[in-house]
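> Structure here, sequence nowhere to be found:
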């Protein structure tokens, strides 16, 4: 009897020890994990394409080479086109931020002083505004200068950029083999349940990551083209920011329209232009809700927007960029596990029984209470 009761406790201790050990290992290996996780993410995204090519009669290695070359070509074209434009946009953003700070110091702060009195706190706020926010537009350029000025940093960036495609290629080639080996290592008693949980996690992550990335890309293009048609100078930066923020539903719309309205007002100071900006984001939101999300993502996500925000922020707080990459998969696994625990709880005797006068009795059903 004691051996039977000690067995679940030992199993729980083993699972808890494995989880704690995994967290400690991630923390210790955090500086070198990023390229491997990015490569694993790219391999995960490309595996369905490789499987489809295999179904058409191509070999695994040939299919992997075709998908890998396609992804590489897209990345190179995107860098060649977007990088020079982004550098110009960031330089322009630096100038616009400095103009914004000057406007705040020249108009908003004097008005606040006139209404609230010339207090020391307002003076300190003005000094802090000019000191900190005034240089915010130069942060990226300074960071780039510091990176390019350090040979070790350059070597680190180059090694990371070289390592990502190498890891992606080999993981993509051996993806199905790795999954099969992991399944073979599972104890036969839990293999069926574990495979079911893994399949549900894959459906959630596949629908969210693959679909949401396509939605984010489409929205970034829509917002960028729309703001460019309006005549906004920062159309590319604002469109990309709105598209990236769309990883959480409605956040891209809110962040994008607020930033675009501020930029449009300081550039044109025309209400009609603000209306046009609102139309651009309204059209983008309608396309996202009625076309893009139903077509590319579907209704199988199951991840609540609040859970997505918490997973990204918590992962970033705990493990930095590595945590951001691990946040969504961890959230999906936890959600699937909680769903199974909830289902087991609803089917348990504990849920279907009530304690009354020190004894357990079945809870009356709805039909019994009605009768």
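Arrived safely. Values in this document were obtained by computation on a predicted structure and should not be read as measured data.
> switch to C-alpha atoms for all contacts and neighbour counts from now on
OK.
> What is the helix ranked longest in the chain packed up against?
Ranked by number of residues, the top helix in the chain under DSSP state H is helix 60-103. Here helix 60-103 touches helix 30-55, helix 120-132, helix 151-173, helix 235-245, going by 3 or more C-alpha pairs under 8 Å, 6 or more residues apart in numbering; DSSP states H and E.
> Comparison target below:
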């Protein structure tokens, strides 16, 4: 019986492995088709997770805290950044030649050429709406821009929904992984804990520092133009603010790549107009040096999160990821970097030397978060939010027990 039954059991197992491969292929197809949406959702999730945890401790509900985080923190921030991006796009199209603009816009999703045309010639576009002879052309342009905006809003909505369910049900996913793949004292769990902690550092620490510098630059640059005479006004302030934020990715140099040449231009204009106007470029340099350079590097970035990844590696991950994958490479590049670094920390050395896999990191690299601290933080957060008035954890436990009884 055992000899005759063994092949049947093996055939069933092979059959189920084939089914598992098919399921994995389906999931992989969805991830590949919407990779930009999913990595944007991960960025939203990790970028606001510390805030969500604070809100959750106050309200005591995962669903309510997820809703509050997205509606009152994430969406207003994205709306402000979207407005800044639109203004910067308009200023960019007015500054660069059409060939360079086309090269840049091709890395963005949708028909950005139409959107750029509307941004660049918005007054003429409005005038065309009043001219019946040009109404059809204006309507076609508007339809193209609306299609681009609709596509962008669809991806954004899906990304926000993905982040919402991670906020609300992420603990259940973690519990399933811990029960099915590996417990807290296994290399599999330690690897995932290290990846999880480093993604929060990279997204919440580095990217949100860039966003903070961008918004601060918008306020400083546009505020300077309000106070300064027209002879020493800063050209394209919103575009320069976006570039200043992006320059924060560069270690040590940071915003100096933008505001130093801008100050030199203002000084040259002041000398050409009236030497007494040099006080405005000097004041501009002092303010931006303190608010957009010293403050972010010495206060904002260390306060947001400690740096566990090499700055140069993170810089190349952002740049090469964007160059290779397009707009979503800004978020996918750091994700791939974290996965590779933590693999080297946990798996590579034991795999090469044939040793048993250990939940402790090796000395292969000095990068990445130590999972022992990451697991402690995760457990403390789970204890703080799953106990008492929050029924989610008990519901998940009841569901798991019911599944076990059914399998038994």
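Done, it's in. Worth saying up front: this structure is predicted, and the values here are computed from it rather than measured.
> just the helices and strands packed on helix 60-103 of the first structure: most buried one?
Stretch with highest mean neighbour count among these: helix 235-245 (a mean of 23; mean count of other C-alpha atoms under 10 Å).
> Pull the residues that contact that helix.
Here helix 235-245 of the first structure makes contact (C-alpha atoms under 8 Å, 6 or more residues apart in numbering) with 85-86, 89-90, 216-225, 227-228, 251-253, 255-256, 259-260.
> now the residue sitting nearest the centre point of the second structure, nearest residue through space, not along the chain?
By C-alpha atoms, centre = their mean, the second structure has its centre lying nearest to residue 43, at 3.3 Å. For residue 43 of the second structure, ignoring the flanking residues on the chain, the nearest one in space by C-alpha to C-alpha, 6 or more residues apart in numbering is residue 203 at 6.1 Å.
> Trace the one you found over to the first structure, please.
Under the alignment by TM-score structural alignment, residue 203 of the second structure pairs with residue 209 in the first structure.
> what's the neighbour count on its match?
For residue 209 of the first structure, the count of nearby residues is 20 (other C-alpha atoms under 10 Å).
> hmm, back to that, including distance to residue 101 of the first structure, could the helices and strands packed on helix 60-103 of the first structure go into CSV?
As requested, those are exported to CSV (distance: least, C-alpha to C-alpha, whole Å):
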stretch, distance to residue 101 of the first structure
helix 30-55, 36
helix 120-132, 7
helix 151-173, 32
helix 235-245, 19
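> so which of the ones you listed comes closest to residue 200 of the first structure?
Closest of these to residue 200 of the first structure is helix 30-55, at 15.1 Å (criterion: C-alpha to C-alpha).
> Would you quantify the distance from the closest residue to residue 266 of the first structure other than its chain neighbours to residue 38 of the first structure?
Spatial nearest neighbour of residue 266 of the first structure, excluding adjacent residues (C-alpha to C-alpha, 6+ apart): residue 100 at 7.9 Å. Separation of residue 100 of the first structure from residue 38 of the first structure (C-alpha to C-alpha, to the nearest Å): 37 Å.
> What separation is there between the residue nearest to residue 266 of the first structure and residue 252 of the first structure?
Applying C-alpha to C-alpha, the value for residue 100 of the first structure to residue 252 of the first structure is 23 Å.
> Neighbour count for the two, which is higher?
Applying other C-alpha under 10 Å to residue 100 of the first structure and residue 252 shows that residue 252 carries more neighbours, namely 24 against 17.
> Looking at the alignment, what corresponds to that one in the second structure?
Per TM-score structural alignment, residue 252 of the first structure is aligned with residue 254.
> got a list of what that match touches?
Residue 254 of the second structure neighbours (C-alpha under 8 Å, 6+ apart): 244, 247-248, 293.
> Apply 7 Å and report the result again.
Listed by C-alpha atoms under 7 Å, 6 or more residues apart in numbering, the contact partners of residue 254 of the second structure are 247-248.
> Then residue 160 of the first structure?
By C-alpha under 7 Å, 6+ apart, the contact list for residue 160 of the first structure reads residue 35.
> For it, what is the corresponding residue in the second structure?
Under the alignment (TM-score structural alignment), residue 160 of the first structure maps onto residue 155 of the second structure.
> For its match, give its distance to residue 332 of the second structure.
15 Å.
> now residue 84 of the second structure
Residue 84 of the second structure sits 23 Å away from residue 332 of the second structure, going by C-alpha to C-alpha.
> Map residue 178 of the second structure onto the first structure.
In the first structure, residue 178 of the second structure lines up with residue 183, judged by TM-score structural alignment.
> element containing that match?
Residue 183 of the first structure belongs to helix 175-185 when assigned by DSSP states H and E.
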